[in-house]
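# whatever this is, show me its structure:
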Amino acid sequence: MNDKRILYVSSEVIPYLPENEMSTMSFEAPKMVNAMGGQTRIFMPKFGNINERRHQLHEVIRLSGMNLVINDLDMPLIIKVASIPKERMQVYFIDNEDYFKRKATYSDEDGVLFEDNDERAIFFAKGVIETVKKLNWGPDIIHVNGWLSALIPLYLKNYYGNEPLFKDAKIVTTLYNQGFEGTLDQDMIKKVLFDGIEDEAVEALKNPTYEGLMKTAIQNSDAIILGEENLPEELVKCAEDKGIPILPYVAKEEFSNVYQNFYLAKVLNEEVES
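Predicted coordinates:
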């Protein structure tokens, strides 16, 4: 992985949110890349239940201050950063008072999904990409984790498709079982189409379920990783039908060399030393 640049975008990362398959691998994978001589950047939402004082988050003024247009509304983008203790890794947090200040991640205390989760996903996707542009940091691979990150591949391929910084970047999406019941706002597709994205690119968002979001990510990705066992069959079939490289589930204890070889041989089409 020497000198390879990998951008990790995840809905959840430890130690900032509780441990699960996604949050763990969103920490372990970049740690592995760093140890093998690669470069990483990690992005996640700045949910209101992340303790800023404990984790020593601070705003990056030079990256903040931009307004992102979400469904014809100007929404201020705030960027915060923190360093993971004992690791040479920084995490960038996408923040906005309207979308992320509440003291929860995806739903209220009764388990009801937030009504604006669709807009939060759009804001997060645009916020990550615009911030990477400001950093002028061109990744070789963009690795996406979690449904709140699922619009990143769509926007990279269709909204930022002519952006030179991402011209050669390959998109990898990991699938997990961490979804949600029901649907996001039924007008989600209109809000994405507002950005000038073609109708056929968002066909799966006509029914904005967890599966619909992840199908949209798969259809705009260059490779897929199965992050858990027993994933929804329709998502695995969607990836198989697209004909892109798929890495079967690998336990955390064994993933290091497997991920490295997959990144290099299957995603970047480079030779791997045996």
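# from here on, just use CA atoms for contacts and neighbour counts.
Fine.
# where along this protein do the helices fall?
With DSSP state H, the ranges of helices along the chain come out as 21-35, 52-55, 97-100, 117-135, 152-158, 188-193, 210-219, 233-242, 255-261.
# now those as CSV including distance to residue 144 and mean neighbour count?
Converted to CSV, the helices of the chain look like this (distance: least, CA to CA, whole Å; neighbours: other CA atoms under 10 Å):
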stretch, distance to residue 144, mean neighbour count
helix 21-35, 9, 20
helix 52-55, 23, 12
helix 97-100, 20, 16
helix 117-135, 10, 21
helix 152-158, 7, 22
helix 188-193, 19, 19
helix 210-219, 9, 24
helix 233-242, 15, 14
helix 255-261, 14, 15
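# between these, which gets nearest to residue 204?
Of all the helices of the chain, helix 210-219 sits nearest to residue 204, with 4.9 Å by CA to CA.
# okay, the angle between the closest one and helix 117-135?
Put simply, helix 210-219 runs at 30 degrees to helix 117-135, going by axes from the mean of the first three to the mean of the last three CA atoms, to 10 degrees.
# report the angle between helix 210-219 and helix 233-242.
Between helix 210-219 and helix 233-242, the angle comes out at 20 degrees (the same axes, to 10 degrees).
# which strands or helices does helix 210-219 pack on?
Here helix 210-219 touches helix 152-158, strand 170-175, helix 233-242, going by 3 or more CA pairs under 8 Å, 6 or more residues apart in numbering; DSSP states H and E.
# so which of those comes closest to residue 22?
Nearest of those to residue 22, taken as CA to CA: strand 170-175 at 8.7 Å.
# distance between the closest one and the chain's centre?
Offset of strand 170-175 from its chain centre (CA atoms, centre = their mean, to the nearest Å): 9 Å.
# would you do the same for the sequence below? I want to compare the two.
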Amino acid sequence: MIKVLIAAAEAVPFAKTGGLGDVIGSLPKELIKQGVDARVIMPNYQDIPEGFKSQMVFKNHFFVQVGWRQQYCGILEFVYEGVTFYFADNEYYFKRHGFYGYGDDAERFGFFCRAVLEALDKIDFMPDIIHCHDWHTGMISVLLDAHYREKPKYKKIKTLFTIHNLKYQGVFSQDILHDILSLDWKYFTPEGVEFHKAVNFMKGGLAYADMISTVSRTYAKEIQDPYFGEELDGFLRKRQNRLVGIVNGIDYAVYNPATDKLISATYDVDTIENKKKNKMELQARLGLPVREDVPVIAIVSRLVSAKGLDLVERMFQDVVKQAAIAGKDTYDIQLVVLGTGEARYENFFKYMAWQYPGKVSANIMFDEDLAHQIYAGADMFLMPSLYEPCGIGQLIAMRYGCLPIVREIGGLRDTVRSYNQEICEGNGFTFVNYNAHEMADTINWALKTFQDKECWNKIVKNAMLSDYSWQKSAKEYKETYQKLIKQA
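Down below sits the predicted model:
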């Protein structure tokens, strides 16, 4: 049996800021079903709910070398839904609100990276592979090479480093090379962790991991291009033979319209007509006119530029204006927004809701219950991203028969098949260029298709039957693990 320790900074249900938490909460469950002994290690943050903390069991403790300092680390264990989670405990680093964004993040996650390696001997679990996720764990492969590789138990351990978003790299002053990581200058090179005379955690993972993966096939290609490569494209091209793209999945037990207790009426691909009950309930809850004939377009997202919201800002007011005076060549619509982010976009959607109270509902917050109700009640899901490593929203939307309108980029291109009006196939609507007019044309194309109920319901069924569960993705990860183990 393959033994894998998954190292990450967050995991649902303990800590989540984005899609990384969802992945780490779901992937190990499916790996275990497929015969992999997969376990997870993460920091023991203060903000982990007390209901979980009270069930954690003390496993062991040891001291971690952080430069010239010896720092305490306790390991707590908790088995959740069949997955063993280990929590690296140090109050100095992790007893504070939030997970990232502190001035000493280099030291906090430098400590965590070394604690992961030190823990292996103490938790009675020596993995075949350490599967590292994003910059917070990037130094694990480097530290393994520098401080542990000569130890007999560590000699055969392989590492896989997964990029969830190349934009966030963990770049810190070169002072941390010795003072925190205890690394020799030989690691501070263009082929190592050096990046504009600073230390780059992400680059460390890319340089020293035995294999690299990212969260979609298209993104794996895109990041080798300067436009998407965040100044690491040349480095990734050099390692392209060790780079694979594996699309994320979603937890089909959590996102299932047939059993979802958070929505008004459950439904499946054979009872799609029940979806309209959710639509009417959503409209009533948000103070919109309860009309089955009006298409509801949803945005459930972080309200940030990367999500393509400047395109929405540029064109959507025109679309809503048209809807407000819906005539022969225009279509009435309702827009529902849920999320928080940059003040610019929060204020834009608030203004839209004030200007068009019967057309726009701006919910500047995040509410998991409301998110489920929006996916179940909306007809379309707008996601015109500037870049998108994988994307989770479009996968959830399709699961609920809410058809995505997306730009063909990254994981959106890999998961949404554009509607073909000649044969009425596809599972959503797509456009190619990052252009507001092209997005508006695609929205109007979807609105026109919505009028043909027979064809629309067929596309909805296609979307609901698209398989983006973790089963296929976990199988690809297992195959990657097997290749790693066979490598000399």
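# ok so, going back, show me the one of the helices of the first structure that comes nearest residue 166 of the first structure.
Going by CA to CA, the one of these nearest residue 166 of the first structure is helix 152-158, 7.7 Å.
# contacts for the closest one next, please.
125-126, 129, 144, 161, 166, 171, 197-198, 201, 216-217, 220-221 (CA atoms under 8 Å, 6 or more residues apart in numbering).
# that helix vs the second structure, mean deviation?
In the superposition with the second structure, the average deviation recorded for helix 152-158 of the first structure is 0.9 Å (mean CA distance after the TM-score superposition for the first structure).
# so where is that helix in the second structure?
Using TM-score structural alignment, helix 152-158 of the first structure corresponds to residues 140-146 of the second structure.
# tell me the counterpart of residue 48 of the second structure in the first structure.
Matched by TM-score structural alignment, residue 48 of the second structure corresponds to residue 50 in the first structure.
# now that match: how far from residue 17 of the first structure?
7 Å (CA to CA, to the nearest Å).
# could you pull out the helices for the stretch 251-400 of the second structure?
Using DSSP state H, counting those that start in this stretch, the helices found in the stretch 251-400 of the second structure span residues 275-285, 309-324, 343-355, 368-377, 393-399.
# so the fourth one versus helix 275-285, what angle?
Going back to what we said before, that points to helix 368-377 of the second structure. Here helix 368-377 of the second structure runs at 130 degrees with respect to helix 275-285, directions being taken by the same axes, to 10 degrees.
# for the third one, same thing?
Relative orientation of helix 343-355 of the second structure with respect to helix 275-285: 90 degrees, computed using the same axes, to 10 degrees.
# state the span of the first structure onto which helix 343-355 of the second structure is aligned.
Helix 343-355 of the second structure corresponds to no residues in the first structure, going by TM-score structural alignment.
# how many neighbours does residue 181 of the first structure have?
The number of residues packed around residue 181 of the first structure, counting by other CA atoms under 10 Å, is 10.
# now do the same contact list for it.
Neighbour list for residue 181 of the first structure: 209, 210 [criterion: CA under 8 Å, 6+ apart].
# could you measure from it over to residue 189 of the first structure?
Distance of residue 181 of the first structure to residue 189 of the first structure, given as CA to CA: 18 Å.
# same question, residue 166 of the first structure
24 Å.
# same question for residue 60 of the first structure.
Per CA to CA, residue 60 of the first structure is found 32 Å from residue 189 of the first structure.
# just residue 23 of the first structure next, same as before
28 Å.
# residue 36 of the first structure now?
40 Å.
# equivalent analysis for residue 251 of the first structure, please.
From residue 251 of the first structure across to residue 189 of the first structure, the span is 35 Å (CA to CA).
# distance to residue 268 of the first structure added to the helices of the first structure, as TSV?
TSV is the format used below for those (distance: least, CA to CA, whole Å):
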stretch	distance to residue 268 of the first structure
helix 21-35	15
helix 52-55	34
helix 97-100	35
helix 117-135	20
helix 152-158	17
helix 188-193	29
helix 210-219	17
helix 233-242	18
helix 255-261	10
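# of all the ones you listed, which one is nearest residue 83 of the first structure?
Using CA to CA, the helices of the first structure put helix 52-55 closest to residue 83 of the first structure, at 8.1 Å.
# quick one: average offset of the closest one versus the second structure, please.
Looks like 3.8 Å for helix 52-55 of the first structure (mean CA distance after the TM-score superposition for the first structure).
# chain center to that helix: distance?
22 Å.
# same check, this time on stretch 121-136 of the first structure
With CA atoms, centre = their mean as the basis, stretch 121-136 of the first structure stands 11 Å off its chain's centre.
# over to stretch 49-61 of the first structure?
Worked out by CA atoms, centre = their mean, stretch 49-61 of the first structure lies 20 Å from the chain centre.
# and what of stretch 68-86 of the second structure?
In terms of CA atoms, centre = their mean, the centre of stretch 68-86 of the second structure is set 23 Å apart from its chain centre.
# quick one: buried residues of that stretch?
For stretch 68-86 of the second structure, a neighbour-count test (16 or more other CA atoms under 10 Å) marks 71, 72, 73, 74, 75, 76, 77, 78, 83, 84, 85, 86 as buried.
# likewise stretch 443-456 of the second structure?
Within stretch 443-456 of the second structure, the residues that qualify as buried are 443, 444, 446, 447, 449, 450, 455, 456, counting by 16+ other CA under 10 Å.
# same question for stretch 213-229 of the second structure.
For stretch 213-229 of the second structure, burial by neighbour count (16+ other CA under 10 Å) applies to 213-225, 228-229.
# could you do stretch 127-142 of the second structure as well?
Within stretch 127-142 of the second structure, the residues that count as buried by 16+ other CA under 10 Å are 127-142.
# before I go, just wanted to say thanks for your time.
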